Structures are given as C-alpha cells and as structure tokens.
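1. Generate coordinates for the sequence data below:
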Amino acid sequence: MTDVVSTVANCAGLKVHYRSAGTPENPPVVLLHGGGFDSAGLSWKHTIPALADDFRVIAPDLPGYGGSDPPDASVSMEYYVSVLGRFLDAVAIDTTALIGISMGGGIALGFALDDPDRVSKLVLVDSYGLGGTVPGGPLGYAFTRLGLTGLTFSLLSRSRTMTALALRSVIEGKPDDVLVSEAFAGLRRHDGTTWDAFQKNEVGPWGLRTNYIGRLPDLAVPTLVVHGEHDPIVPVSWAVRAGTLIPDVKARLIPNCGHMPPREKPTEFNELVREFC
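-> The predicted structure follows:
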C-alpha cells in the first residue's frame, strides 16, 4: 500500500497543509481540489495512491480548507493563483503537471495561462473558468448576496442525511457511505466562510468574474479536459467548447458521471490521467 504523508509548508507566512506520496525523484504532479466542502483528501483520495508509483504526487489543502490556514488576503481566483505559486516555491517545485477539479481547475488554468513555463501538463476536471454563466442565473447571484452559504453549511453539518442529499445534487446516482461520511466530517470542520467570500468575489449580477474563454487559444500547455457527462454544476458544453479552443488538447467525457469524476469513477479517471501524464 502506498504511504500518504501529511506535511505543512510555510508559504511566506501562510501555513498550507498538503498530502504527498511517491518518491522525490519522480516527476511532480500537483492536485488542486474544488470549493464548497471539498479538500485534498476528499477529491483526491483515490488519485494520490493511483499516481504515486510513477509521480511525486502533492495535494494541498487550499487556504480556508482542510488543515490549512485561513486566507491571508481577499479570496478570489487571483488570490488562489498567487498562493499556488507561493506553494510551489515552498515545496521547491519549478515545473509540474497540474490537475484541478472545479474551482481547482480554474486555479490551475489561470496559473498555466500566467506562467506556462512552470506547467508541464494541465488536466482540467469539470473545471471552473471555462464559461461565464452563473449557475441558477439571477437566483444564484442572489443566493451569494444574501449570506445563505453559512446557513447552508450549518444545516448540512448537523445532519448526515442532509449531507447525503447535497452530494446527490452534484453527482450521478447515490453517494456511497464513505463519501458521505468524509463530506460530513469536512462540513463539521468548517463554517463556509471562505467559500462564501470566494462566491461573493466571483459571482456578479451578469455573470462569473473569472472566464478564461477568450484566452484559451493562447494556452501553451498540453491539456486534458475531463468532464462528467451528467455534471449538474458545470455545463458539459463548456468542456466541449474548450476542446475546440485550446491548441494542444484532448477532451474526454465520462459516462454516468456527475461533478466528481475522481470519486464517482476513480478507475476510469485515474487511467485517463495516468495515460496523459
């Protein structure tokens, strides 16, 4: 069994917890989780050991998530892109493959666009940043402004059953008991403050603040776009469109899968990623 080690990196005064596996001599792969109640351990539980034989795998908890410090500046996509640079410096990685899911995909994409020399390959999984439409339209925008995120987190953290229902709204089919337990534990550790702040920065009345569509033709990194065919959060059309705009790209849809391919279809997902990287 692959040993997964928990460590803390000091990123210019910001303590970032991360999980790692594999030998330092192997090429690095950095995994970036999504927002909400996600964390490195939740999204990448099966991916870290699956890649560890061939890569040095590193999965940080972003500031405000998991075991990391709260954010030390206003929470936005630009902030997380800058934190990624600080983290890579702290763990002495010059160039790496980046794999990001949802919000983490947007961070990986933004970093690859700004600093392509530090990214060897890029994998975008049901990624944020590939479109500008607000999920839920005006109602979705109003939700972020009414401060309901904290209330939602509070309700979910009190009920394992409610957590299971929340997961069913983002994945295809019924979540397994292990995933529900891990998500429930994550909700009990956090109050949603960081996710609420990110949404308030990113969600505007007329669309999402971060939309990299116009920059995709300039992306100078080999890219794999992976998307759950039935993702209810990020439209599959965004992934298909990205597959026509990025110069060096492969796009793959995973059937019978929602917003969390690494947990819903770990075998298929890990095979795609290993082959590409």
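2. Only C-alpha atoms from now on, for both contacts and neighbour counts.
-> OK.
3. Tell me which residues touch Val119, please.
-> Thr95, Thr96, Ala97, Leu98, Ala112, Val221 (CA atoms under 8 Å, 6 or more residues apart in numbering).
4. Helices of this protein, start to end?
-> Applying DSSP state H to the chain gives helices spanning 40-43, 47-51, 77-90, 103-114, 137-145, 148-157, 160-168, 177-189, 193-202, 236-245, 261-264, 266-276.
5. ok, Arg56 to Arg215 distance?
-> Distance of Arg56 to Arg215, computed by CA to CA, to the nearest Å: 30 Å.
6. Tell me which residues touch Thr193, please.
-> Thr149, Gly150.
7. excluding its backbone neighbours, what's nearest Thr163?
-> Leu156 (5.3 Å; CA to CA, 6 or more residues apart in numbering).
8. ditto for Met162
-> Residue nearest to Met162 in three dimensions, not counting chain neighbours: Leu156, with 5.4 Å by CA to CA, 6+ apart.
9. Report how many residues lie close to that neighbour.
-> Neighbour count of Leu156, defined by other CA atoms under 10 Å: 20.
10. just Glu229 next, same as before
-> 21.
11. next one: Val178
-> 9.
12. Leu216 too?
-> 18.
13. ditto for the one 10 residues further on
-> Summarising burial for Val226: neighbours were counted as other CA under 10 Å, giving 25.
14. wait, isn't it in contact with Gly105?
-> No - Val226 is beyond contact range of Gly105, at 10.4 Å (criterion: CA atoms under 8 Å).
15. what do the two both touch?
-> With CA under 8 Å, 6+ apart, Val226 and Gly105 have common neighbours Val123, Leu124, Val125, Asp126.
16. Those in strands, which ones?
-> Val123, Leu124, Val125 (DSSP state E).
17. hmm, back to that, compare the contacts of Val119 and tell me which is most surrounded.
-> Leu98 (27 neighbours).
18. check contacts around that residue.
-> Per CA under 8 Å, 6+ apart, neighbours of Leu98: Val29, Val30, Leu31, Leu32, Ala108, Val119, Ser120, Lys121, Leu122, Val123.
19. now do Ser181
-> Arg160.
20. ok, now how distant is it from Arg188?
-> In terms of CA to CA, Ser181 sits 11 Å off from Arg188.
21. cool, and Arg19?
-> From Arg19 over to Arg188 (counting by CA to CA), the distance is 20 Å.
22. Equivalent analysis for Phe37, please.
-> To Arg188, Phe37 is 9 Å away according to CA to CA.
23. ok, back up a step: Arg19 and Arg188 - which one has more neighbours?
-> More crowded of Arg19 and Arg188, by other CA under 10 Å: Arg19, with 20 against 16.
24. So that one sits against Ile58, correct?
-> Yes - under the criterion of CA under 8 Å, Arg19 makes contact with Ile58 at 5.8 Å.
25. Sequence B follows; please return its structure for comparison with A:
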Amino acid sequence: MTGFATVTDLELAGGPVRLYTAGDKEREPVLLLHGAMLDTVELLWHRVLPALARTHRVYAIDLPKHGGSRPWQRTVDQELCELLVEQLLDHLEVERISLVGHSMGGGIAIGYSLHHPERVSRAVFSAPGGIGARRPMQLGTWLALRAPGLLRASSRYLANSATAIRRSMVRGLAAGAAADDFDRIVELARAEAQAKSRHREKALDDWQILAYGPFGMRLDFLPELGRLEVPSLWLRGADDQLVGDREVRQAAAAAPGGRLAVISGAGHLLPLDQPAEFHRLTADFLAEGRP
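-> This next block holds a predicted model:
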C-alpha cells in the first residue's frame, strides 16, 4: 500500500486513526470506508484505491480496532464512526466529499449521508450493513453475541489457526483460492486476526454487535432513506450470502434518485471479487457529479 499512498497516523474522536492518501490533491475527494471483522484498508481496497487515485484525491481510513487504528478503549458504534468521519473532514479541511462504503463502512456512510448531507457530494453503498428490519436467526444470533467470552475466544482461535483463516477466505471469495492476490489476502487477514487477539478485541465489531436486537435490528436505515438528499449508487454481488437482494433493492428504490447495480461473479466482498468492475461502476458514478 505504501507504494502508492501516503500513510499518516492521526488522533480523532478520542483514539488513533490511520489515514491513507493517494492521488492529486487538486482532484475531487473521495473517502473509502471498509467493512467489519478482519477488514482493513490494505486488504479490501488494495486494487480499488490506486485505480480511483488516477482520477480522484482518495482518502481511506482503518476504522477503529482495525489495521493501524489501535488501541481503542471506547465503544465503536454508529455515532462514534459518524463523529470520526466528521472530524476527519475537518482535519483535512474538506468541505464536501464523496463516500464509498462497503458492508459496515456502507452502513456508516448511509448514516453520515443522512445526517450530514451538506458534506457529502455522492455516495456509493456496497453491500451495505444497516438496512433491513430483521436478519435470519435473529434471536439466536443476538444471544450468541452476548455469550460471555465467546467473541474473544473466537478472536484467539482465528489468530492461532492459519487453516481457519484460509478456509474463511476460500468461502468468502467468489473464486475461492483462485482469486487474484489470494495468498496476499490470506496473509493480511491473518495479520489482522493476530492483531485483534493481541489487543484483546472481540472477533466481531462493536458496530455489528450493537446493531442487533433480540427480535429486530436496532440499526435499520431503510425507513429513513426517503429523505436521503445525496445521489447514491447501491452495489451488490449477485452471489452475496450476507446482504439480501430484497433489502438492497428496497434501499435503492427508497432513496430519491438511488441507482442499483448487481455485479455478477461476486459475493459479499465485491472490491476483491470484481475490483475492475467495482472501480468502473464507482468511477463512472462519481464522474457524473463533476462540474
């Protein structure tokens, strides 16, 4: 990553944040927000970031308790993540920016776009979290998330099992072990698992845990999307097993002027499964907002 991006360590919203920057500073700015669990800037965006940097000033951050953004003592919920984005833009002296958020980062981007539309030019929500009233096995998942010690034990297990990490990546990527950069992806995921264990973090993010209620999701932006003032592109992998087709279609339809694109040959990890198509759709959409 350092071959094409500047890396800066900041203090924002009460904790350390690692910022990656690439592209000409005179170009339109865009902020990339990655997903949960073992995700980092270097893992998820390693193909998309340099491609976008050819036409944009690109910023990307390791979200709290990920990558270089450690250690964090605070609970990292939706409110804190939106505060983090706000303070980052103030630090960068950027008045308006386009957001590209994936999974958990997509949910963060939705909330920020709803609450601060004056600072968001356009938004790309890739397989976003934070949409939908219920999830499969809602009560069972809620109970498991609160089982004492389970998530920290899971974190230790992943840190000590290269086989488990590799198996997880094979299942998570549409092409499995044949995916481009597969060995590098596994290496980065394993390094992140070890960092989580070393810092005594849970296997799942606070954001994920707090989104769940026993009988329904506590974080669901679908009912609010009718007042979204930001032009939006909604992306989903055709084979995504985590974010439902119905929810993404409902979200795109509810958002005024929202647009939907389904990417074939991709599951949940769109920027890794189909980075070229992800970049093409994103870059074309962002270009529409240029003067």
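26. quick one: TM-score?
-> Remark: TM-score between the superposed chains equals 0.94 [TM-score structural alignment, normalised by the length of structure 1]; 277 aligned residues with a CA RMSD of 1.8 Å.
27. ok, back up a step: wait, the residue nearest to Met162 of structure 1 sits on Arg189?
-> No - between Leu156 of structure 1 and Arg189 there is no contact under CA under 8 Å: 11.6 Å.
28. List the contacts of Pro71 of structure 1.
-> Counting by CA under 8 Å, 6+ apart, Pro71 of structure 1 has contacts Pro63, Gly64, Thr194.
29. Mark which of the residues you listed are buried, thanks.
-> Pro63, Gly64, Thr194 (16 or more other CA atoms under 10 Å).
30. Between these, which sits nearest Val75 of structure 1?
-> Distance to Val75 of structure 1 across these (CA to CA) is lowest for Thr194, with 7.1 Å.
31. so the closest one sits right up against Val75, yeah?
-> Yes - counting by CA under 8 Å, Thr194 of structure 1 touches Val75, with 7.1 Å between them.
32. Report the set of residues contacting both of the two.
-> In contact with both Thr194 of structure 1 and Val75: no residue, using CA under 8 Å, 6+ apart.
33. Apart from its chain neighbours, what residue comes closest to the counterpart of Arg241 of structure 1 in structure 2?
-> When structure 2 is aligned by TM-score structural alignment, Arg241 of structure 1 is paired with Gln250. Leaving aside its chain neighbours, Gln250 of structure 2 sits nearest to Leu222 (7.7 Å; criterion: CA to CA, 6+ apart).
34. Quick one: residues contacting the alignment partner in structure 1 of the one you found.
-> Aligned counterpart of Leu222 of structure 2 in structure 1: Ile213 (TM-score structural alignment). When contacts are counted by CA under 8 Å, 6+ apart, Ile213 of structure 1 touches Gly129, Leu130, Gly131, Ala242.
35. Tell me the spacing between Pro135 of structure 1 and Trp44 of structure 1.
-> Pro135 of structure 1 is 25 Å from Trp44 of structure 1, by CA to CA.
36. swap that for Gly110 of structure 1, please
-> 20 Å.
37. Same question for Arg19 of structure 1.
-> For Arg19 of structure 1, the distance to Trp44 of structure 1 - CA to CA - is 10 Å.
38. what sits in contact with each of these two?
-> The contact lists of Arg19 of structure 1 and Trp44 share Ala59, where a contact means CA under 8 Å, 6+ apart.
39. Out of the contacts of Val119 of structure 1, which is nearest to Gly207 of structure 1?
-> Nearest member of these to Gly207 of structure 1, counting by CA to CA, is Ala112, at 22.9 Å.
40. wait, the closest one sits on Val221?
-> Yes - proximity of Ala112 of structure 1 to Val221 meets the contact threshold set by CA under 8 Å, at 7.1 Å.
41. Please enumerate the shared neighbours of those two.
-> The contact lists of Ala112 of structure 1 and Val221 share Val119, Leu122, where a contact means CA under 8 Å, 6+ apart.
42. Find the residue closest to Asp9 of structure 2 in space, skipping its chain neighbours.
-> Counting by CA to CA, 6+ apart, the residue nearest Asp9 of structure 2 is Arg18, at 4.5 Å.
43. show me the contacts for that neighbour.
-> Val7, Thr8, Asp9, Leu10, Ile61, Asp62, Leu63, Gly67, Gly68, Ser69.
44. Pull out the buried members of these.
-> Using 16+ other CA under 10 Å as the threshold, Val7, Ile61, Asp62, Leu63, Gly67, Gly68, Ser69 are the buried ones among the contacts of Arg18 of structure 2.
45. so which pair among those residues is furthest apart in space?
-> Most distant of these, by CA to CA, are Val7 and Leu63, 14.0 Å apart.
46. ok, back up a step: measure the match of Arg241 of structure 1 to Thr40 of structure 2 for me?
-> 28 Å.
47. what about these two, which has more around it?
-> Thr40 (25 against 15).
48. And the alignment partner in structure 2 of Val83 of structure 1, how far from Val76 of structure 2?
-> Using TM-score structural alignment as the criterion, Val83 of structure 1 maps onto Leu84 of structure 2. Leu84 of structure 2 sits 10 Å away from Val76 of structure 2, going by CA to CA.
49. now His115 of structure 2
-> 18 Å.
50. So for these two, which sits in the more crowded spot?
-> Using other CA under 10 Å as the criterion, His115 of structure 2 and Val76 rank with Val76 on top: 18 against 14.
51. Now the more buried one. Nearest residue, chain neighbours left out?
-> Asp206 (5.5 Å).
52. burial count for that neighbour?
-> 19.
53. Could you do the one 10 residues further on as well?
-> The number of residues packed near Gly216 of structure 2 is 16, by other CA under 10 Å.
54. dump the residue contacts of the nearest residue to it once chain neighbours are set aside.
-> Distance criterion CA to CA, 6+ apart; nearest residue to Gly216 of structure 2, sequence neighbours excluded, is Arg134 at 4.8 Å. By CA under 8 Å, 6+ apart, Arg134 of structure 2 lies in contact with Phe215, Gly216, Met217.
55. could the contacts of Pro71 of structure 1 be laid out in CSV, adding distance to Thr161 of structure 1?
-> As requested, the contacts of Pro71 of structure 1 are arranged in CSV below (distance: CA to CA, whole Å):
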residue, distance to Thr161 of structure 1
Pro63, 28
Gly64, 25
Thr194, 24
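56. Out of these, which is nearest to Arg274 of structure 1?
-> Pro63 (27.3 Å).
57. Quick check: the gap between that closest one and Tyr128 of structure 1.
-> Distance from Pro63 of structure 1 to Tyr128 of structure 1, by CA to CA: 18 Å.
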